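Chemist: heads up, no residue letters with this:
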């Protein structure tokens, strides 16, 4: 199974860092496989902005429906929170949900959820002391997760630090998400 098509013309300074296929859910005869590509943007200071796109394959094959969509959204949110934790982002809280359009005529509108948390970065001396004790640094982070259908279930999103460039980072990430195609 191929990942969704990502907008290559918008990935100038992004680097693909991962392409995986995994099975995040299996119960009896029902299973879900996810193929994901993840990109990162170079950053002077951590955490680096990231973007991902995933295609889900549900077996046995089932057409999207309201109940299944709610289940996929719920599982995607839990999985995304786990991924944020894997990236050392703590204290993740939901900061709203809305519907957005996807630039694919075959796609439904996406449910977009915004999260905020704190990225734990390498320990730094704070303040420098004779004992040399260190405490971890924390950087506020915003992360976005979108879920929609286009024959299959698609997910896309990412995260970025909430610094002086946050508004531009958010616009860039939303442009990428809206242009993911099945």
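Modeler: Here it is on my side, so go on. Predicted model only: the values in this text are computed from it and were never measured.
Chemist: hey, let's count contacts and neighbours off CA atoms from now on
Modeler: Noted.
Chemist: starting at the chain centroid, how far to stretch 158-176?
Modeler: Remark: stretch 158-176 is offset 12 Å from the chain centroid, using CA atoms, centre = their mean, to the nearest Å.
Chemist: try it against this one:
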């Protein structure tokens, strides 16, 4: 079965702009392939405020991915693969942060989240920084992986400070919004 788009709670996307939609074969083995359907959103107003203040593309982002195994696997086999999927997702998320120009990407801890569907997600907390011209903006992120009807991966990152750049940053609100966005993915 091919990957289907993740369902994102549209009522939680007020300031968010969809900047990427992709369907990719994430990896392939002789007997099975893993496809991912990914949506990536950015906070466009925040991106513009940082760009005006710094000339840099700093923003908060959120993504959601639904995985599909082709051919489909039994739920028992999927359950056995959960640690492997979570580990691969953590590596891919760290790479995604790096691709966005972040440095000192560090896993800071783990937590459990309950998403709106009632499923329990394993979440990993990240810190990083966006550095340029001797300045650094601290970044915090969260990646969640859970299994319902297949695997869902969702997460994102946000500035947690502005290094006195004159851009208002509300890290607590950004963290709450990210957790709500993750929770609303089905």
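Modeler: Looks like it arrived, so ask away. Values in this document were obtained by computation on a predicted structure and should not be read as measured data.
Chemist: Any chance you could compute the TM-score here?
Modeler: With the length set by TM-score structural alignment, normalised by the length of structure 1, the two chains reach a TM-score of 0.86; 166 aligned residues with a CA RMSD of 1.4 Å.
Chemist: Am I right that residue 172 of structure 2 sits in a helix?
Modeler: Yes - per DSSP: H, G, I helix; E, B strand; the rest coil, residue 172 of structure 2 lies within a helix segment.
Chemist: So what does it match up with in structure 1?
Modeler: Counting by TM-score structural alignment, residue 172 of structure 2 corresponds to residue 167 in structure 1.
Chemist: count of neighbours near that match?
Modeler: When neighbours are defined as other CA atoms under 10 Å, residue 167 of structure 1 has 12 of them.
Chemist: again, but for residue 104 of structure 1
Modeler: Close neighbours of residue 104 of structure 1, defined as other CA under 10 Å, add up to 14.
Chemist: Quick check: closest non-adjacent residue to it.
Modeler: Leaving aside its chain neighbours, residue 104 of structure 1 sits nearest to residue 181 (6.0 Å; criterion: CA to CA, 6 or more residues apart in numbering).
Chemist: sorry, back to before: pull up the gap between the match of residue 172 of structure 2 and residue 159 of structure 1, please.
Modeler: Residue 167 of structure 1 sits 12 Å away from residue 159 of structure 1 when distances are taken as CA to CA, to the nearest Å.
Chemist: Look at residue 70 of structure 1 and give its secondary structure.
Modeler: In three-state terms, and counting by three-state DSSP, residue 70 of structure 1 is helix.
Chemist: ok, residue 183 of structure 2 - contacts?
Modeler: Listed by CA atoms under 8 Å, 6 or more residues apart in numbering, the contact partners of residue 183 of structure 2 are 113, 114, 115, 116, 117.
Chemist: right, I mislabeled it, should have said residue 109 of structure 2
Modeler: 124, 125, 126.
Chemist: residue ranges of the helices in structure 1, please?
Modeler: Taking DSSP state H to define them, one finds helices in structure 1 at 66-86, 166-178.
Chemist: coming back round to it: out of the contacts of residue 109 of structure 2, who has the most neighbours?
Modeler: Most neighbours among these, by other CA under 10 Å: residue 126, with 23 neighbours.
Chemist: which one in structure 1 is aligned with that residue?
Modeler: Under the alignment (TM-score structural alignment), residue 126 of structure 2 maps onto residue 115 of structure 1.
Chemist: do you know how far the closest residue to its match other than its chain neighbours is from residue 53 of structure 1?
Modeler: Nearest residue to residue 115 of structure 1 in three dimensions, chain neighbours excluded: residue 94, at 4.4 Å (CA to CA, 6+ apart). From residue 94 of structure 1 over to residue 53 of structure 1 the distance is 20 Å, taken as CA to CA.
Chemist: now residue 72 of structure 1
Modeler: Counting by CA to CA, the separation of residue 72 of structure 1 from residue 53 of structure 1 is 15 Å.
Chemist: what about the strands in structure 1?
Modeler: Counting by DSSP state E, one finds strands in structure 1 at the ranges 15-27, 30-40, 50-59, 89-100, 110-124, 135-150, 152-161.
Chemist: who's in contact with the counterpart of residue 48 of structure 1 in structure 2?
Modeler: Using TM-score structural alignment as the criterion, residue 48 of structure 1 maps onto residue 59 of structure 2. Residue 59 of structure 2 is in contact with 42, 43, 44, 46, 47, 50, 158, 159, counting by CA under 8 Å, 6+ apart.
Chemist: Alright, I will stop here.
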